[in-house]
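Engineer: Can you look at this prediction? I've put the sequence above it.
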Amino acid sequence: MADRAEQVVTWETVQPGVTVVTALRPPANALGIPLLDGLHAAMDAADAAGDVKVMIIVSAIPGFFAAGADIKHLSSIDAESFTAYGDKMRAVNDRLATAPYLSIAAVDGLALGGGLELAMACTLRVSGPGGKFGLPEVKIGLIPGAGGTQRLPRLVGRGRALDIMLTARQVPADEALSIGLVDRLTDGDVLEAALAFVGEMKGASLPAQRAVVRTVDAAFDTPLEEGAAYEVAQEQSLFEDGEAAEGITAFVEKRRPNFR
């Protein structure tokens, strides 16, 4: 946890297997280089620990999850630097989406542009009543380029995704829940709600949970027959090399499984 990427991102283990990553880059958690480097550092720490099952990403700034790309930074760079900046944003999101653990974005405030793209890269999203979600890039002549045009339609469908991106509007928390952009809505503290969500998933096999995510994601990328074949391969792999043997044995013996 050295230097903590200028202290704009911190992380701690709050219970066995659960890491909370907190973003604090005033005034609005703009996704500048320090914050992106901090997120990479948090994931480096999770990889080094080797025992993380769920990562929760939350903001310490009231009213903001992350307001999006660092526009001031964009205003001062050339095309080559723009490419490098975009690559760094995409690398964070892609790494989070393919991490060997589950992830939850705990949002209470604005999650706009790159902030929403970060939240969509997580496995799941929890929102407080103040959550607002949007991809307003067309207002500055760009498109959501860190996975937004690809992940949003997979969550809410083509028509709703186009509505959100073409109008650049902010989607309130209750609508976000109704269209599947967020998975849980709470009237209380979003971190507590995220931890409660973790509690519901506790006791299951992480390899099996990750396989569920992969096979569900495959449903959006492949024809039905190919997706079904991929499902079979994942199931077979879990039986041969995963934790299914322990799960089945525990069920027969009427005890809790000892998953890793």
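Structural biologist: All right, it came through fine.

Engineer: From here on, just use CA atoms for contacts and neighbour counts.
Structural biologist: OK.

Engineer: ok, which stretches of the stretch 51-200 of the chain are helices?
Structural biologist: Secondary structure of the stretch 51-200 of the chain by DSSP state H, counting those that start in this stretch: the helices cover 71-74, 79-97, 114-121, 148-156, 158-167, 173-179, 190-201.

Engineer: most packed of those?
Structural biologist: Counting by mean count of other CA atoms under 10 Å, helix 114-121 has the highest mean neighbour count of those, with a mean of 27.

Engineer: Taking helix 148-156 as reference, get the angle to that one.
Structural biologist: Angle of helix 114-121 versus helix 148-156, following axes from the mean of the first three to the mean of the last three CA atoms, to 10 degrees, is 50 degrees.

Engineer: so how far is helix 114-121 off the chain centroid?
Structural biologist: Put simply, helix 114-121 sits 7 Å off its chain's centre (CA atoms, centre = their mean, to the nearest Å).

Engineer: what does that helix contact?
Structural biologist: Here helix 114-121 makes contact (CA atoms under 8 Å, 6 or more residues apart in numbering) with 30-31, 65-69, 89, 92-94, 96-97, 104-105, 111, 125, 133-135, 144, 146-148, 151-152.

Engineer: For stretch 36-45, give me every contacting residue.
Structural biologist: Contacts of stretch 36-45 (CA under 8 Å, 6+ apart): 1, 4-11, 21, 88-89, 92, 96.

Engineer: let's bring in a second one:
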Amino acid sequence: MEMLNTHCGVTRDARGVVDVAICNAGPLNILGSPVTDAVREGLQQLCSDRSIRVVVLRGQSEKSMIGGADIKEMAKLDQKSAEAFISRLRDLCEAVRQFPAPVIARMPGWCLGGG
């Protein structure tokens, strides 16, 4: 697996199928700010690669695709930082929605909350 950054790993095959893994986010793949930003940035890096025919988005863990937003981080937020947190999640969703190839979610287990 090629790591685009700390939390976004990529595996490619010859057919143009790109597996994007949410990495180093704990056994349930929790979406904290660093993870959310990194996965969005990884998708943005891949946007210009016209050889990609489809993206399979998955969590690194087999326990869940996404265990939801990081509740521990959320408990420490004030209004301004909470707005930034929600904006990050929205921006990640928008990056998936705007990706120039189809994006398929691989969900072997849970997909909760912000997932």
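Structural biologist: Sure thing, it's come through. Since this is a predicted model, take the numbers as computed values, not measurements.

Engineer: that older thread, format the helices of the stretch 51-200 of the first structure as JSON lines; extra columns: distance to R210 of the first structure.
Structural biologist: Formatted as JSON lines, these follow (distance: least, CA to CA, whole Å):
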{"stretch": "helix 71-74", "distance to R210 of the first structure": "35"}
{"stretch": "helix 79-97", "distance to R210 of the first structure": "11"}
{"stretch": "helix 114-121", "distance to R210 of the first structure": "14"}
{"stretch": "helix 148-156", "distance to R210 of the first structure": "18"}
{"stretch": "helix 158-167", "distance to R210 of the first structure": "25"}
{"stretch": "helix 173-179", "distance to R210 of the first structure": "23"}
{"stretch": "helix 190-201", "distance to R210 of the first structure": "12"}
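
Engineer: and of these, who's closest to A60 of the first structure?
Structural biologist: Minimum separation from A60 of the first structure across those (CA to CA) falls at helix 190-201, 10.6 Å.

Engineer: list the helices and strands the closest one packs on?
Structural biologist: strand 54-59, strand 102-107, strand 124-127 (3 or more CA pairs under 8 Å, 6 or more residues apart in numbering; DSSP states H and E).

Engineer: so that helix matches what in the second structure?
Structural biologist: The counterpart of helix 190-201 of the first structure in the second structure, using TM-score structural alignment, is absent.

Engineer: Direction-wise, compare that helix with strand 102-107 and give the angle.
Structural biologist: Here helix 190-201 of the first structure runs at an angle of 150 degrees relative to strand 102-107 (the same axes, to 10 degrees).

Engineer: quick one: contacts of helix 190-201 of the first structure?
Structural biologist: Residues from elsewhere that reach helix 190-201 of the first structure (CA under 8 Å, 6+ apart): 54, 56, 58, 104, 106-108, 126-128, 186.

Engineer: The helix or strand just after that helix: how far from the chain's middle?
Structural biologist: Next in sequence after helix 190-201 of the first structure, counting helices and strands by DSSP states H and E, comes helix 206-221. Taking the mean of its C-alpha atoms, helix 206-221 of the first structure sits 14 Å from the chain's own mean (CA atoms, centre = their mean).

Engineer: Packing partners of helix 206-221 of the first structure?
Structural biologist: With contacts taken as 3+ CA pairs under 8 Å, 6+ apart, helix 206-221 of the first structure sits against helix 224-241.

Engineer: Okay, angle between the helix it packs on and helix 206-221 too, please.
Structural biologist: Using the same axes, to 10 degrees: helix 224-241 of the first structure against helix 206-221 is 170 degrees.

Engineer: and helix 224-241 of the first structure, which residues are buried?
Structural biologist: Neighbour-count burial for helix 224-241 of the first structure, counted by 16 or more other CA atoms under 10 Å, picks out 227, 230-231, 234-235, 237-239.

Engineer: and for stretch 224-235 of the first structure, what span of the second structure is it aligned with?
Structural biologist: Following TM-score structural alignment, stretch 224-235 of the first structure has no partner segment in the second structure.

Engineer: Need the contact partners of that stretch.
Structural biologist: Outside stretch 224-235 of the first structure, the residues that touch it by CA under 8 Å, 6+ apart are 211, 215, 218-219.
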